[in-house]
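Peer 1: I'd like to go over a predicted model; first the sequence, then the structure.
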Amino acid sequence: MITMKKIISTYHNKKRRILWLIFLICFLYITGTLISICTYSRMDETCRSDVVIVLGAATYPNDVSPVYRERLNHGIDLYRQGYVEKMIVTGGTAEGNQHSDAYTAMQYVISRGIPKEDVLMEETSSITQENLENAKELMDQNDYRQALIVSDPLHMKRAMLLAEDAGIQAFSSPTPTTMYHSLKTKIPFAARELFYYIGYQWYRIFR
């Protein structure tokens, strides 16, 4: 005879198994996503394109941050090596700054020998998604079809997904050098990218 106690015990055992299964699925999903972000960071698709889009990072009142400098330097190298003839620098105006991040970035690349007429500014964004959506508008206005996307390696997987959703025919060109080179800096950056990448995937499902 099945007693109420046995029924309750069976119910709790099934509940525990289901919870463990959910935990395992979540663990495998998160781990797999993190591995894919790290693997993608080494993917370099650099090829001849119409323009390079340098994704924004912080700037100071009169200079770019070390993170943005690495990205801009790579964009400059791509221009000098003949991969592109135009650059799009991105970023709006942060609180406390007189100029936009894009304006400060433009001044930096001009000081490194890039002609002003070959630099376009996207000055209204505050996040990567806006960087790329606004850059796509600039591309359409100038009849550019292909773009190299430049950012830090661990940022590239999410950036390329956002570029695809923005309608950009994009190719990954991660910076060969980065400020996120030690475990102390890599781990927080990778964790942040994991959080935002998973969040954006869920956003795509329900938008």
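Peer 2: That came through fine.
Peer 1: CA atoms for contacts and neighbours, from now on please.
Peer 2: OK.
Peer 1: For the spatially most central residue of the chain, which residues are in contact?
Peer 2: Residue closest to the average C-alpha location in the chain (C-alpha atoms, centre = their mean): A159, at 3.3 Å. Contact partners of A159, counting by C-alpha atoms under 8 Å, 6 or more residues apart in numbering, are T128, Q129, I149.
Peer 1: and the nearest residue to the second one once chain neighbours are set aside, which of the three is it?
Peer 2: Nearest-residue entry for Q129: L162, 5.9 Å, with adjacent residues in sequence omitted and distances by C-alpha to C-alpha, 6 or more residues apart in numbering. Secondary structure, DSSP: H, G, I helix; E, B strand; the rest coil: L162 is helix.
Peer 1: all helices for the chain, in order.
Peer 2: Counting by DSSP state H, the chain has helices at residues 4-40, 66-80, 101-111, 128-141, 156-165, 183-206.
Peer 1: Of all those, which one comes closest to V89?
Peer 2: helix 101-111 (5.3 Å; C-alpha to C-alpha).
Peer 1: Which positions within the closest one qualify as buried?
Peer 2: By neighbour count on 16 or more other C-alpha atoms under 10 Å, the buried set for helix 101-111 is D101, A102, Y103, T104, A105, M106, Q107, Y108, V109.
Peer 1: can you list contacts of that helix?
Peer 2: Residues from elsewhere that reach helix 101-111 (C-alpha under 8 Å, 6+ apart): 56-59, 62-64, 72-73, 76, 89-94, 116, 119-123.
Peer 1: ok, and here's another one to check against it:
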Amino acid sequence: MDFLRREMMIRSNKPRIVTNVIRVVIVLFVLISLWLGYAWVQITSIPSTKALTRADVGIVLGAALWGDVPSPGLRERLDQSLREYRSGAFRYFIVSGGLDTTKSRPTEAEGMAKYLNDHGVSKSAILLENKATNTYENLLFSRQIMEEHKLQSAIIITHTYHGRRAMEMAESLSYIDPQLSLVESRVLKKVPNNLREILAYSKWTLNKLGIPLDI
């Protein structure tokens, strides 16, 4: 009798358990969908920044090299930095980026510096940050270079999809009134690029909350 009673209780509880599981799945789906929508809006809307004022440095955030030359996407950032430099927006470049892979020869920073040299920028105007492997390190190590050279203000140069995360990271690293100079890419595929940035922005947000996550 006890066995039969237990069996009946288990069977009667099964529909309730299944219902609760379905409810949890639905709630998680809704929450994830809401977050993805919010993250999409964040990265596709240009962060509000005041008009550029003259700064000490323009920090060019690294991206891939093709061999030993900047990829088309990275050239867009470098060309944007050249426009700002020639307009008098900043005095020095910081080009930031380490090795793409263990088999790479030049660092991203070295490839960027050569590109700038080839476009008429003096080597004395370029500071190299050769260690960074992600955006947070780009800004962290660039901040250290600024401190070493007693440089105070910075314009961060990157693509529009990347601007929101870059600005939030700069603010978290206590940059003084950081500014953005953003370029809309004509060579990078918009949808897959934005989807990758949603994952990166989600990771950054979790990290800010003290939840380490590698994706």
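Peer 2: Received the coordinates, thanks. No experiment lies behind these values; they were computed from the predicted model shown.
Peer 1: What does the superposition give as a TM-score?
Peer 2: The TM-score (TM-score structural alignment, normalised by the length of the first structure) is 0.86; 200 aligned residues with a C-alpha RMSD of 2.2 Å.
Peer 1: Using JSON lines, lay out the contacts of A159 of the first structure together with distance to M4 of the first structure and neighbour count.
Peer 2: Below are these laid out as JSON lines (distance: C-alpha to C-alpha, whole Å; neighbours: other C-alpha atoms under 10 Å):
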{"residue": "T128", "distance to M4 of the first structure": "56", "neighbour count": "19"}
{"residue": "Q129", "distance to M4 of the first structure": "55", "neighbour count": "19"}
{"residue": "I149", "distance to M4 of the first structure": "63", "neighbour count": "28"}
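Peer 1: How many residues are close by K14 of the first structure?
Peer 2: Number of residues near K14 of the first structure (other C-alpha atoms under 10 Å) recorded here: 12.
Peer 1: how close does it sit to E133 of the first structure?
Peer 2: 47 Å (C-alpha to C-alpha, to the nearest Å).
Peer 1: on that earlier part again, ok, the contacts of A159 of the first structure vs Y83 of the first structure, which is closest?
Peer 2: I149 (12.1 Å).
Peer 1: contacting residues around that closest one?
Peer 2: Residues near I149 of the first structure by C-alpha under 8 Å, 6+ apart: V52, I53, V54, L55, A159, M160, A170, F171, S172, S173, P174.
Peer 1: cool, L183 of the first structure as well?
Peer 2: L183 of the first structure sits next to no residue when contact means C-alpha under 8 Å, 6+ apart.
Peer 1: Against L34 of the first structure, how distant is it?
Peer 2: As judged by C-alpha to C-alpha, L183 of the first structure and L34 of the first structure stand 15 Å apart.
Peer 1: With S173 of the first structure instead?
Peer 2: 20 Å.
Peer 1: Between those two, which has more neighbouring residues?
Peer 2: Using other C-alpha under 10 Å, the more surrounded residue of S173 of the first structure and L34 is S173, with 28 against 20.
Peer 1: V67 of the first structure: how many residues sit nearby?
Peer 2: 18.
Peer 1: Spatially, what comes nearest to it if we skip its sequence neighbours?
Peer 2: Among residues not flanking V67 of the first structure along the chain, M179 sits closest, at 5.8 Å (C-alpha to C-alpha, 6+ apart).
Peer 1: Likewise for S65 of the first structure?
Peer 2: Of all residues not flanking S65 of the first structure in the chain, T59 sits nearest, at 4.9 Å (C-alpha to C-alpha, 6+ apart).
Peer 1: Residue in the second structure paired with the one you found?
Peer 2: Matched by TM-score structural alignment, T59 of the first structure corresponds to L65 in the second structure.
Peer 1: Quick one: map Y197 of the first structure onto the second structure.
Peer 2: By TM-score structural alignment, Y197 of the first structure lines up with Y201.
Peer 1: Tell me how far its match lies from V24 of the second structure.
Peer 2: Taking C-alpha to C-alpha, one finds Y201 of the second structure at 25 Å from V24 of the second structure.
Peer 1: So between the two, which is more surrounded?
Peer 2: Neighbour totals were compared for Y201 of the second structure and V24, and Y201 leads with 21 against 12 (other C-alpha under 10 Å).
Peer 1: pretty sure that one is touching A39, no?
Peer 2: Yes - taking contacts as C-alpha atoms under 8 Å, Y201 of the second structure lies within contact range of A39: 7.1 Å.
Peer 1: Tell me who's in contact with the residue lying closest to T53 of the second structure once chain neighbours are set aside.
Peer 2: Of all residues beyond its chain neighbours, the one nearest T53 of the second structure is A89 (6.7 Å), with distances taken as C-alpha to C-alpha, 6+ apart. Contacts of A89 of the second structure were listed using C-alpha under 8 Å, 6+ apart, and they are L52, T53, R54, A55.
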